[in-house]
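> Next one to model:
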Amino acid sequence: MTRRSQVEEGSTTDQRLLDSRGPSDWVHTDPWRVLRIQAEFVEGFGALAELGPAIAVFGSARTAADHPFYAIGEEAGRKLAEAGFAVITGGGPGAMEAANKGACEAGGVSVGLGIELPFESGLNQWVDKGINFRYFFARKTMFVKYSQGFVVLPGGLGTFDELFEALTLVQTQKVTSFPIVLIGTSYWQGLLDWLQGTVLAEGKINAADLDMLVVTDDVDEAVALMVAAREDRFPTPPPERPE
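Below you'll find the model as predicted:
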């Protein structure tokens, strides 16, 4: 696990990959980037292959340690760990740190999937198993592949990105048995009202699409939904009959 920042001064790897401006040397360098991208997938698959059942917890890096949602993040991480899940976050501060802390202090597996950003450095101190990524798309694959559900705390654009990608994957049946729970009804209600009152009303989604989301203020309810989905996905085999 690397705890020090991998940020290169002035730009990020994603930015250099996606920026088509400048001299034509990209013709020569981009094919070699494929090897670096491949290496990120190989590292992620190798590190997480034996992780076991896991839940991703998303939320704002800007959530202060004295904010009520930090305490809720800790509670979520702790109770998920107590229910037998590894907890995966983006490895950063704020709500991510809170969930990692809760899982770690409960004796669970606390995972952080970091990303190279110009304004964040390293993984939080509560990450037990950590990987730093240069490319968002490689990191996103790890979240979806190794998580059996998402618990989403209040957050900003990064949180919205992960939330709507998960919804799209469920809607298009790229993933199955994948519960998505939003914690914080007062925070998320405006989004739900817009989805129902505008997006659904104009026929851009189906009513069933809204059923993919559960909104609650109760961490126990969120954890119970994750446990139920795990049991549906991996039912306990009946005991063998004595001969």
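> Please make it C-alpha for all contacts and neighbour counts, starting now.
Will do.
> Next, the residue nearest the centre of the chain: secondary structure please.
Central residue of the chain (Cα atoms, centre = their mean): Ala56, 4.3 Å from the mean position. Put simply, Ala56 is strand when judged by DSSP: H, G, I helix; E, B strand; the rest coil.
> here's the other one to compare against:
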Amino acid sequence: MTGRPTHQKGPVRLKGGQLPDTTTDQRLLDSRGDAGWVHTDPWRVLRIQAEFVEGFGALAELGPAVSVFGSARTQPDDPMYAAGEQIAARLCEAGYAVITGGGPGAMEAANKGAHECGGVSVGLGIELPHEQGMNEWVDLGVNFRYFFVRKTMFVKYAQGFIVLPGGFGTMDELFEALTLAQTGKVTSFPIVLFGSAYWGGLVDWLRETMLADGKVGAADIDMLHVTDDVDEAVSYFVARDDT
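Reported below is the predicted structural model:
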């Protein structure tokens, strides 16, 4: 056997010479029955394709932008919430759109800062079991079912990341961006970690353990810029764009 598909002329017959009860076309066109087919892999491929098309179409004319990440659990009275607002406002004043995950907490703060500054406030939402939906400060929102499609948009349409304190989701975005930059999949992609008290221990571990053990290079660690100063965080992008 070659493993190649075979083509049979005439009606497909079951064992014993019986004709099948339904045809492929009939099952496709018949609107009756359950909706199980929408969960099959071929249909998922089309939905994934549709999400890419929707994201590309919505963001194609966005212009310069920076993705701002941080915890959805950050409360409005947390100093990092105010920092997120200020960072977004400074980015707006420097001519950047602000992209977040569109949710609450640090994402809401950044969207609010961009919106109130009169800039472009973008939210890229994700379908989650307990997702609250887009925050009220999002001007341009796109919802996604698939994380990897959404992640592509964060990187493709941003000049870099500013990362506020966050949890697993924030770490996921951070280290994926580091991997893409380290492997040359993205170039000239600055990553700012805002909040030295929060991020300092991580950066120390990267240097003292990963780097010391030869698992990464010094240039890999240098891709991270840690600061507590809002203006410094934003000027890190502006300076690169001016060169």
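> Please state their TM-score.
Remark: TM-score between the superposed chains equals 0.84 [TM-score structural alignment, normalised by the length of structure 1]; 208 aligned residues with a Cα RMSD of 1.4 Å.
> before we move on, back to that, quick check: the residue nearest to the centre of structure 1 touching Lys140?
No: assessed by Cα atoms under 8 Å, Ala56 of structure 1 is found out of contact with Lys140, at 11.0 Å.
> And the strands in structure 1, which stretches?
Taking DSSP state E as the test, the strands found in structure 1 are 54-58, 86-89, 110-115, 129-133, 150-152, 180-183, 213-216.
> whereabouts in structure 1 does the stretch of helix or strand Asp25 of structure 2 belongs to align?
According to DSSP states H and E, Asp25 of structure 2 maps onto helix 24-29. Across structure 1, nothing matches helix 24-29 of structure 2 (TM-score structural alignment).
> who touches the counterpart of Gln49 of structure 2 in structure 1 in this structure?
Alignment note (TM-score structural alignment): Gln49 of structure 2 maps to Gln38 of structure 1. Shown in contact with Gln38 of structure 1 (Cα atoms under 8 Å, 6 or more residues apart in numbering): no residues.
> if I pick the residue mapped onto Gln171 of structure 1 from structure 2, what's in contact with it?
Counting by TM-score structural alignment, Gln171 of structure 1 lines up with Gln182 in structure 2. By Cα under 8 Å, 6+ apart, the contact list for Gln182 of structure 2 reads Asp220.
> List the contacts of Val234 of structure 2.
Per Cα under 8 Å, 6+ apart, neighbours of Val234 of structure 2: Ile87, Arg90, Leu91.
> Against Lys151 of structure 2, how distant is Tyr157 of structure 2?
10 Å (Cα to Cα, to the nearest Å).
> Over to Leu28 of structure 2?
Counting by Cα to Cα, the gap from Leu28 of structure 2 to Lys151 of structure 2 is 33 Å.
> Quote the end-to-end distance of stretch 152-168 of structure 2.
18 Å.
> can you check stretch 198-211 of structure 2 too?
20 Å.
> What residues of that stretch count as buried?
Neighbour counts over stretch 198-211 of structure 2 (16 or more other Cα atoms under 10 Å) mark Trp199, Val203, Leu206, Arg207, Met210, Leu211 as buried.
> What is the distance between that stretch and the centre of its chain?
Stretch 198-211 of structure 2 sits 24 Å away from the centroid of its parent chain (Cα atoms, centre = their mean, to the nearest Å).
> Would you mind finding the longest helix in structure 2?
helix 41-59 (DSSP state H).
> For the equivalent of Ile162 of structure 2 over in structure 1, give me its contacts.
Using TM-score structural alignment, the partner of Ile162 of structure 2 in structure 1 is Val151. Contact analysis of Val151 of structure 1 by Cα under 8 Å, 6+ apart lists Ile55, Ala56, Val57, Phe58, Ile180, Val181, Leu182, Ile183, Ala222.
> ok, now how distant is the third one from Gly158 of structure 1?
Pointing back at Val57 of structure 1 there. 12 Å.
> Compare these two (neighbour count), which wins?
Taking neighbours as other Cα atoms under 10 Å, Val57 of structure 1 and Gly158 compare with Val57 leading, 27 against 13.
> Setting aside sequence neighbours, what's the nearest residue to the equivalent of that one over in structure 2?
Val57 of structure 1 maps onto Val68 of structure 2 when the alignment is built from TM-score structural alignment. Counting by Cα to Cα, 6 or more residues apart in numbering, Val68 of structure 2 lies nearest to Ile162, which is 4.9 Å off, once chain neighbours are set aside.
> likewise Phe41 of structure 1?
For Phe41 of structure 1, the closest residue by Cα to Cα, 6+ apart turns out to be Ala138, at 6.1 Å.
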